[in-house]
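Peer 1: I'd like to go over a predicted model; first the sequence, then the structure.
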Amino acid sequence: MANAFVAGRTVLASEEQALVEARARLLGPAYRLMYNSPLHFVKGEGVWLIDAAGRRYLDAYNNVTSLGHCHPAVVEAITKQVATLATNTRYLHEAILELADRLIATMPNGAGHLMLTCSGSEANDLAWRIARSATGGTGVIVTETAYHGITDAVAKFSPSLGSAVELGSHVALVPAPDGRTGDPCESFPRAVEAAAAKLQRHGVRPAMLIVDSMFTSDGILADPSGFLSPAAEVIRRAGGLFVADEVQSGFARTGGQMWGFQRHSVVPDIVTMGKPMGNGQPVAGLIVQPELVQDFGRRARYFNTFGGNPVSCAAALAVVDTIAQTGLMENVARMGERMRKQLRALAVRHQALGSVRGAGLLCGVEIVDGTEPDAIETARIVNGMRNRGVLISSCGRNHNILKIRPPLVVTEEHVDLLVGTLGEVLAAR
């Protein structure tokens, strides 16, 4: 939540202050900056971001460039393709077909259609349209601090955007599966069932349950594995679809598998994807079970001017190739386990650290004052890490969960630096 990090800004150098003032003048009031003291980066290199003074920062926040900044394979693929052809999907081209074939093969049943967009917001918007067409319903069930995008339709079921962005009357919220209401394997499906029944009592037929498979905005909730499978069956019995939003948890982020939902032994009706898909090149999309898109395809032409262009497809193929050929899934699993082990050891020495959770290189650390969430200390830690050259963020309904998601290519040295820096910040409390 960027707003948590802007109070009490420090005095900026004249060049940075000029940039801040130019942003306000040229971009308007809706844009936000991270951290108490804004950062001005001029270069990215692997796990590092480099500012105008040449200082290097370990980027443990940005999960878009998940292979690392300016990854050579992606840079080469983009450069070669943009110098050859950049057009749209209304012409024949091999790249989009190869990408579709490769991604569909990663699905549990090896079936589906790939439809490409430019952003995860667009992908979830398209999933919403398909779900309405396939089910005849309009109701949407999401968790209470979910984030699924910023289009008009999707913002209506993204409660993490805040009270200023109204939820739709067709939207039902369920508690995040964080144990507050009991074992998520039992409580989460029951909550979905109750939400579907509530929608139906108000004359709203459920169209879909959509979840970020790692519940990132809710506080990064990975365990216990398996609770999504009965919840998917609940929404299907109510006439809706189960949509796995993999925009934040996909492309090997959770370690050992390509997609976050695979930890739950569930086959989604629709899988949406984006963010790390092009390692910085805009590309996103969804994979939908064939029978669900038939009616939509007959009645509505789908076209996206830039979604699926050969340059973005080349970038996405480079990402898929790199994950498959360089052992990244195994590295993510090893480094993620190393990071959580060290964080739990740190929690023994510092009472401000509560639960440590996550999977792979998506990790959440609860910050507490006694037993109460401590958003103020969370913001202090995030800014303290930034001042020491390590970038993280926060999430959760109480804004008290450290959100840590370094590039998939991090090494033991980087993990040790991250946790060591957190220890320094905690000691300076």
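Peer 2: Cool, the structure landed.

Peer 1: from here on, contacts and neighbour counts on C-alpha atoms
Peer 2: Will do.

Peer 1: Now do the same contact list for Ser355.
Peer 2: Shown here is Ser355, whose contacts under the criterion C-alpha atoms under 8 Å, 6 or more residues apart in numbering are 344, 365-366.

Peer 1: 7 Å instead?
Peer 2: When contacts are counted by C-alpha atoms under 7 Å, 6 or more residues apart in numbering, Ser355 touches 365-366.

Peer 1: Let's verify it: helix, strand, or coil?
Peer 2: strand (DSSP: H, G, I helix; E, B strand; the rest coil).

Peer 1: One more: Met214?
Peer 2: When the structure is reduced to helix, strand and coil (three-state DSSP), Met214 reads as coil.

Peer 1: Equivalent analysis for the one 10 residues further on, please.
Peer 2: Following three-state DSSP, Pro224 is assigned to coil.

Peer 1: okay, pairing it with this:
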Amino acid sequence: MTDTRHAVPERSREELLRLRRAHLNPTLSVAYREPLKIVRGEGVWLYDAQGQGYLDMVNNVCHVGHCHPRVVRAGAEQMARLNTNTRYLHDALVEYALRLTATLPAPLSVVFLTNSGTEANDLALRLARAHTGARGTIVVDHAYHGHSPSMVELSPYKFNGRGGEGQADHVAVVPMPDAYRGAVRDAADAGPRYGRMLAGAIDELRARGHRPAAFYCESLLGCGGQVILPDGYLRQAFAQVRAAGGLCLSDEVQVGFGRVGDAMWAFEQQGVVPDILTLGKPIGNGHPMGAVVTTPEVATSFVTGMEYFNTFGGNPVSCAIGLAVLDVIEEENLMDNAVRVGEFLTAGLREIQARHPGIGDVRGRGLFIGAEFVSDAAARSPDPARARVVVEAMKARHVLLSTDGPDDNVLKIKPPIVFSRANAEEFLEKLDGVLGALPVG
């Protein structure tokens, strides 16, 4: 007989909103004008309390699909057997480090496991400072690297946003390498030209008395508006930073684990190898997990006598789940799926763009895609109002999307990478219908 004395009661949407306002973090937001009460997930679908399914086009956390049976089983079986910390020997911890580093180019071979992408980026900053003896950090405009105090300082998305305290003395900001609306547009050499802009940031830090410890850069820019780095950007930027004595960090908290399709890691598409790689979100398919991977030289610099110990980082349950995610990516050929479906989806969006002038640019790699709305195609003036209308109209048609970018005018598309061609066809048909029903201009 089931004991229901402490069962979670079912509450209405209105009651949930009231209780959230009264008892939860007051800065916590909800999605959409009429918030959804989601109670179940499966694959690329989320289901509300009435059983209505919504095609999830924006959840890059449940990387291999919501509630993937293999991942769920791996976590449940390990949790039923043992969960403890890394001061005990355990096969899963070592096996995960071996399996993860086998996907990476040399010399990225030393793993630190954490509980989130924020923790990973925060730890990476400590590694960079220990190795270089410097504090200065270079970041890309509108970047977001986490919510800890140190990471808010490295996130223009936060420190230059509402409630932000502005740029810290030890931080320099370089322009987004946006070849569509940035300072360098439609140029074959946009990547190197943007990369050379780091020289000014290095000089700026030196003028304030700081040497560069690290350059933080997402391998594809998420909060920046689904921006694809122009060819040659990281090669030039990394060269500038290393010549000044700093380390180069690739933040793949959003875009790693095969999302780009033709590579496991998006930095590989730039032909570079970072000194430090940070991971999160898709690593555990919704389970709280993150990682830092670095070189033996950088890791050795961190050995100062102070132990780095993380109570939950690298626990057996997390490692079992992480291994299951790697298994599913490989055995279900999800990188190939990301290539094929991503190409179909991008081509379909460009066909829609040709019929609807409100879409100024379509860009993407694999299943990381952006569609930028503009009010004037020639001037490339952002149109956030139209983007918001599209998101709400698609939600009414049971497709979940969101927007990003400095002007909040970019439709961000990053579904679980089990997203199929049939799912893409449904999305494209509904988007075409929504745009066709909107007034021109």
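Peer 2: Arrived safely. Values in this document were obtained by computation on a predicted structure and should not be read as measured data.

Peer 1: Tell me the counterpart of Met289 of the second structure in the first structure.
Peer 2: Counting by TM-score structural alignment, Met289 of the second structure lines up with Val283 in the first structure.

Peer 1: what's the answer for Thr346 of the second structure, then?
Peer 2: Looking across to the first structure (by TM-score structural alignment), Thr346 of the second structure lines up with Arg340.

Peer 1: just Gly256 of the second structure next, same as before
Peer 2: Using TM-score structural alignment to pair residues, one finds that Gly256 of the second structure aligns to Gly250 in the first structure.

Peer 1: swap in Leu411 of the second structure?
Peer 2: Taking TM-score structural alignment, the alignment pairs Leu411 of the second structure with Leu402 from the first structure.

Peer 1: repeat for Val110 of the second structure
Peer 2: That one, Val110 of the second structure, aligns with His113 by TM-score structural alignment.

Peer 1: how deep is its match tucked in, by neighbour count?
Peer 2: Neighbourhood size, His113 of the first structure [other C-alpha atoms under 10 Å]: 18.

Peer 1: Now do the same for the most centrally placed residue in the first structure: helix, strand or coil?
Peer 2: Central residue of the first structure (C-alpha atoms, centre = their mean): Gln248, 1.9 Å from the mean position. What three-state DSSP gives for Gln248 of the first structure is coil.

Peer 1: and the gap between it and Ala111 of the first structure?
Peer 2: Taking C-alpha to C-alpha, to the nearest Å as the criterion, Gln248 of the first structure is separated from Ala111 of the first structure by 22 Å.

Peer 1: ditto for Ser66 of the first structure
Peer 2: If you measure Ser66 of the first structure against Ala111 of the first structure using C-alpha to C-alpha, the figure is 26 Å.

Peer 1: hey, where'd the strands end up in the stretch 51-200 of the second structure?
Peer 2: Listed in chain order, the strands of the stretch 51-200 of the second structure (DSSP state E, counting those that start in this stretch) span 53-56, 110-114, 136-140, 171-174.

Peer 1: And the last one, how far out from the chain middle?
Peer 2: In terms of C-alpha atoms, centre = their mean, to the nearest Å, the centre of strand 171-174 of the second structure is found 20 Å from the chain centre.

Peer 1: how big's the offset between that strand and the first structure?
Peer 2: For strand 171-174 of the second structure, the mean deviation from the first structure after alignment is 0.8 Å (mean C-alpha distance after the TM-score superposition for the first structure).

Peer 1: Which secondary structure elements does that strand sit against?
Peer 2: Contacting strand 171-174 of the second structure under the criterion 3 or more C-alpha pairs under 7 Å, 6 or more residues apart in numbering; DSSP states H and E are the following elements: strand 136-140, helix 198-207.

Peer 1: which of the ones you listed sits most buried?
Peer 2: Each of these was assessed for mean neighbour count using mean count of other C-alpha atoms under 10 Å. The highest is strand 136-140, with a mean of 25.

Peer 1: Which residue range of the first structure does it align onto?
Peer 2: On the basis of TM-score structural alignment, strand 136-140 of the second structure is assigned to residues 139-143 in the first structure.

Peer 1: ok, now stretch 303-320 of the second structure?
Peer 2: So stretch 303-320 of the second structure is aligned with residues 297-314, judged by TM-score structural alignment.

Peer 1: Off-centre distance for the strand ranked longest in the second structure?
Peer 2: Ranked by number of residues, the top strand in the second structure under DSSP state E is strand 368-376. For strand 368-376 of the second structure, the gap between its own C-alpha mean and the chain's C-alpha mean amounts to 18 Å (C-alpha atoms, centre = their mean).

Peer 1: coming back round to it: of Ser66 and Ala111 of the first structure, who's got more company?
Peer 2: Residue environment comparison for Ser66 of the first structure versus Ala111 gives the larger neighbour count to Ser66, 29 against 16, counting by other C-alpha under 10 Å.

Peer 1: Thank you, goodbye.
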